[in-house]
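Enquirer: Fold the following and give me the result.
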Amino acid sequence: MNTDIEDEVTRWRAETPGCRNVVHLNNAGSSLPPSPVLDAVTRHLRLEAEYGGYEAADAAAGALEQVYASIGTLIGADAAEVALVENATRAWDMAFYSIPFAPGDRVLTCVSEYASNYLAFLQLRDSRGVEIVVVPDDDAGEIDLDALARAASHERTRLIAITHIPTNGGVVNPAAEVGRIARENGVLYLLDACQSVGQLEVDVDAIGCDFLSATGRKFLRGPRGTGFLYARAATTADLHPPLIDLHAATWVTRDSYELRPDARRFENWESYVAGRLGLGAAADYALAIGLDRIETRVVALAARLRAMLTEIPGITVYDKGRRPSGIVTFAHDRLRAQRISGRLREQRVNTSYAKASSTRLDHERRGLPELVRASVHYFTTDGELEELTRALRKMIDEDS
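Expert: The predicted structure follows:
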C-alpha cells in the first residue's frame, strides 16, 4: 500500500468510530457509519428534542431537499427521480407492486434472486396468475444473457427483475447488458442494487433500468431505517403506487385526487428525518472519496482475502463471477458457518452467515452449505484481513 493511500485509510478510519472497537467485515449487512453521518443524525435528533419534530423538520427543509440531489448525483439520476423510503425492500416493493400485471404476464429473474423479492413473485403468481421465469446462470455464475434475451422476446414478458449483487456471494450481474436487452424488447427493468450502491460505480443511465432500489445501511454507510428508490421519469410516470397518502397525492375534490408527478409519489408523509439527513451525509461522503476509487480498493481487498482464505486447510471459497465484488463467502468442511461467525464476533471480528432461505434457488442449484460472509470496505486494512485468518486458523486448530 503506497503512502498516499495509507494516509487516506488512516483518515477514513479516524473518521469511523467503530474502527476503534471491532474488525468490521460485515459491510454487506450493515457498515460502520462515518462521523459526518453520525453527526447529521444526532444533530437533528437533538434539534427535535429541543424544539419539536415538525419544527426541526421545517428548519432542515433545505438540507432535506439536498439529500435528493446527493442521491441523484450518486447514481446519475435527476433529483426528481429519487424517492426516499424506509429501506431497500420497501423501495423494491413500491416499484414492483405499482406494475399492473395481468394473468399470464411473465416476470424474468435470476437464480440468485433475494428471498424478499422472490416471495413477492410467488405472491403475485398466486393472486394474479403471474408466471415466474428463472433465467439460468452462465458458466461464470452470472445471469446468462443469451437465455435472458430469448426469454425477454416472449410477448407476455412484462418485467425483468434481478439482483445486482447477490447476498450470498461475490457475483456482480451484468446490469448494463440486462438493461440493453430490456430496452430492445420494451420490457420494464427493476434492479435490486442493495449490495452494490456504495461499493461500485452505479449509473442508472448506463444500466438502463426503470427502477432501482437501494439501502442506506450497507456499503453506503448510512443509518439503518433508510433507503431509496430510483424511478425513471420517462417510463414510470404512469405507474400508480400500491399505497398512497396525503404526501404521495393531493385530495383535490371530494371524489378525486392527483398523484405527485415526481418519484416522491412512492414515498409516504411520515419519515425518519434524522435518518434521511444521515443518508444524504453518507452519499456526500462516498462522492467525496469517489466511487471509482472505492470500487477499485474494495475489489482488490476482497481478492486478497479470497487468496488468504484458500490457504487455510478445510476452507472453501464459494464466490463466482468474472470480477467478484467485496462480498467474500466461504465454509469450513467441519465447522458450521453460524458457529464460525459467532465465535469470530466474540473476538470482535464481525462477519455474518448466509442461510439457504435467503437465496434458496442458488443454494439448491449449487448444493451450497451455510456460508460465512466476510464483506470488506475501503477502510478495511490488510492487518484486519490477517486478524480474521489468524482467528480462523486458531479456531480450526482448537476444533481438530
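Enquirer: from here on, contacts and neighbour counts on C-alpha atoms
Expert: OK.
Enquirer: Now residue 231. Nearest residue, chain neighbours left out?
Expert: Excluding its sequence neighbours, the residue lying closest to residue 231 (CA to CA, 6 or more residues apart in numbering) is residue 211, at 4.7 Å.
Enquirer: quick one: buried residues of the helix or strand harbouring residue 345?
Expert: Assigning secondary structure by DSSP states H and E places residue 345 in helix 337-346. Burial within helix 337-346, assessed by neighbour count using 16 or more other CA atoms under 10 Å, is assigned to 337-338, 340-345.
Enquirer: compare with the first, here's sequence two:
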Amino acid sequence: MSQRTADEVREPTHPGSPVGLPALDVERARRETPGTLRVAHLNNAGAALPPLPVTEAVVAHLHRESESGGYEAAAAAGDQIAGTYTSIARLIGARIEEIAVVENATRAWDMAFYAMSFEPGDRILAARSAEYASNVIALLQVAARTGAVVEFVDDDEHGQLSVADLRRRLNDPAGPIKLIAMTHVPTHGGLVNPAEQVGALAREAGVPFLLDACQSIGQLPIDVDRIGCDLLSATGRKFLRGPRGTGFLYVRASILDRLEPPFLDLHAATWTAPDRYVIRPDARRFESWETNYATKIGLGAAVDYALSWGLPAIEARVTALADRLRTRLNSVDGVQVRDRGLRRCGIVTFTVDGVSAHDVQRSLSGRRVNTSVSLVEHARLDLPARGLPDLVRASVHYYNTDDELDQLIDALPTPRPIRSGAGR
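Expert: Here you go, the predicted structure:
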C-alpha cells in the first residue's frame, strides 16, 4: 500500500492508534470531501461521502460520453477501466484475472452462490447472527429448490461466529458440506467475525468459503490469502467511498472452473459455433457486457484513494472514533449501545429508551446528523433473540470528527420511561 509523505500525515492525536502508525490528516480528508461542510455524515455503512477524485472521475467520463459517444468514450478510457481491476486486485491481494466488477455486493454474492451446484442433503454453513437478509433469502431459496440444508453456526460468548461450533459441524458426518458462507461485518452491529480462523478451518476441510465483505471493505485491511476465502463480495458505495451501483467479486483461480454463472451473455462467454459456446476463463465470466463505465472508473478512483491513505491507518482512526462514540453514548442516561463482538469496527448501534429508532433518526436528521435504522426484519436470527427492537445505526469514517460525535449526542431525543413489559 502507498506510503504517505511527511507533509501528508500528522503524529497520532487520538487514543487507540498503534504505536508508530501516523494518524490521518483529517483536515485534508475533509477538504477533499465537500459534503462535510453540510452534514455530520455518520451513515457510512449506508453510503459514504465520496471524495473529490471519485466525483471528478465519474463526471469526467460522463462528459466524455456526451461529447464523443458511449462506445467511443469507453474505448478512449480503456486504460482507466483496466486500472480499476488492477487497483481492486491490489486492495485485496488478488490477481487481476480473479476480479469481476458488477453492479453491487448483493449481485456479486448471488453470482458466486448461484454458480454452485447443490444436491439433496448437501450442507451449507452460515453465520447465525451476522448474516445479511438478502444472503439468507438466497440460502433458503436454494435449499427449497435443491434439498440442500442450511445450518446456522452458533454464536460464541461475544456474539461472533463460534469457531468451536464451526469446527464441530465440519467434523459432523451428517452429510457433505458444500459451502461456508459468512458475513464479515454485519449490517446491524459493530462486531468483526473471525474470518481468518474460519478460512483456516475451511482450507483444512477443503470446503469453499464465501465471505461477504460488504461492510468491511474500505474500513479494514483485507487480504484474501491471509483470510483464506475462495470467494469475496464487496460494494463500492460504503466505506470504500465509491459511487453507488458498483461492487466487485473475487473468485480464487483454483475454484473458478468449478463455477458456472447462473446466466451468461456475449461478454461472459463466446459463441463458438451454432450449437456451442465457451465460457471465458477468468472471473469476468460473472460480468455482463453492458456496464456503467463512468462509475466503474469512479470505483477505481475510490480504491486508489483508499490505498493512498493506507488501510491500516484508516482502520486505526475508524476504530478509535467508533470506540469514542460508544463511550459517549453509554454515558447518556436511557441510551444503550447494542454492539457485540470481541473485535469491533466503525458501526455503532444503539437504542434510546421509549423512542423508536425511526424517531431517533428523524430527530438526528433534523439537526443535520445522518444515521440509519437497522430493522428487526433484516436481522431475524439476532435482534428478536436478544429481545431488541429496530436499532439506530451510526457509522463513522476517517473524515468524521469528535465535534460530529458531540453533535450526535446533543441531537438525541430525550429518553422516555419504558412501559411495563415493553421489550428493551
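Enquirer: Please name every helix or strand in contact with the helix holding residue 345 of structure 1.
Expert: In terms of contacts (3 or more CA pairs under 8 Å, 6 or more residues apart in numbering; DSSP states H and E), helix 337-346 of structure 1 is packed against strand 352-354, strand 371-375, helix 382-399.
Enquirer: go again using 7 Å as the cut-off
Expert: Using 3 or more CA pairs under 7 Å, 6 or more residues apart in numbering; DSSP states H and E as the contact test, the elements touching helix 337-346 of structure 1 are strand 352-354, strand 371-375.
Enquirer: which residues of structure 2 does the last one align to?
Expert: With the alignment judged by TM-score structural alignment, the segment of structure 2 matched to strand 371-375 of structure 1 spans residues 391-395.
Enquirer: average distance between the matching stretch and structure 1?
Expert: On superposition with structure 1, the mean distance recorded for stretch 391-395 of structure 2 (mean CA distance after the TM-score superposition for structure 1) is 0.2 Å.
Enquirer: Where does the helix holding residue 345 of structure 1 end up in structure 2?
Expert: So helix 337-346 of structure 1 sits over residues 357-366 in structure 2, by TM-score structural alignment.
Enquirer: now residue 122 of structure 1, nearest residue through space, not along the chain?
Expert: Sequence neighbours aside, residue 132 is the residue nearest to residue 122 of structure 1 in space, at 7.8 Å (criterion: CA to CA, 6+ apart).
Enquirer: Show me what the host helix or strand of that neighbour is packed up against.
Expert: Residue 132 of structure 1 belongs to strand 131-135 when elements are defined using DSSP H and E. Packing partners of strand 131-135 of structure 1 (3+ CA pairs under 7 Å, 6+ apart): strand 106-110.
Enquirer: the inter-axis angle of the helix holding residue 345 of structure 1 versus helix 382-399?
Expert: For helix 337-346 of structure 1 against helix 382-399, the angle by axes from the mean of the first three to the mean of the last three CA atoms, to 10 degrees is 120 degrees.
Enquirer: how far is the next helix or strand after helix 337-346 of structure 1 from where the chain is centred?
Expert: Following helix 337-346 of structure 1 in sequence order, the next helix or strand is strand 349-350 (DSSP H and E). When C-alpha coordinates are averaged (CA atoms, centre = their mean, to the nearest Å), strand 349-350 of structure 1 and its chain have centres 20 Å apart.
Enquirer: Kindly report the same for stretch 154-168 of structure 1.
Expert: Stretch 154-168 of structure 1 has its C-alpha centroid displaced from the chain centroid by 15 Å (CA atoms, centre = their mean).
Enquirer: Including mean neighbour count and distance to residue 205 of structure 1, could the helices and strands packed on helix 337-346 of structure 1 go into JSON lines?
Expert: Converted to JSON lines, those look like this (neighbours: other CA atoms under 10 Å; distance: least, CA to CA, whole Å):
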{"stretch": "strand 352-354", "mean neighbour count": "22", "distance to residue 205 of structure 1": "32"}
{"stretch": "strand 371-375", "mean neighbour count": "27", "distance to residue 205 of structure 1": "27"}
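Enquirer: what residues are up against the residue nearest to residue 122 of structure 1?
Expert: Applying CA atoms under 7 Å, 6 or more residues apart in numbering to residue 132 of structure 1 gives the contacts 106-108, 121.
Enquirer: By neighbour count, which of those wins?
Expert: Ranked by the number of neighbours (other CA atoms under 10 Å), the contacts of residue 132 of structure 1 place residue 107 first, at 25 neighbours.
Enquirer: Touching, it and residue 162? I think so.
Expert: No - with contact defined as CA atoms under 7 Å, residue 107 of structure 1 does not reach residue 162; the gap is 9.9 Å.
Enquirer: Can you find the partner of residue 43 of structure 1 in structure 2?
Expert: Matched by TM-score structural alignment, residue 43 of structure 1 corresponds to residue 60 in structure 2.
Enquirer: what's the average distance of the helix or strand encompassing that match to structure 1?
Expert: If you go by DSSP H and E, residue 60 of structure 2 is part of helix 52-68. Following superposition, helix 52-68 of structure 2 is found to deviate from structure 1 by 0.5 Å on average (mean CA distance after the TM-score superposition for structure 1).
Enquirer: I'd like the next helix or strand past that helix.
Expert: helix 70-76.
Enquirer: what number of residues lie near residue 254 of structure 1?
Expert: Count around residue 254 of structure 1 with other CA under 10 Å applied: 6.
Enquirer: For the residue mapped onto it from structure 2, give its distance to residue 267 of structure 2.
Expert: Correspondence of residue 254 of structure 1 to structure 2, assessed by TM-score structural alignment: residue 274. For residue 274 of structure 2, the distance to residue 267 of structure 2 (CA to CA, to the nearest Å) stands at 17 Å.
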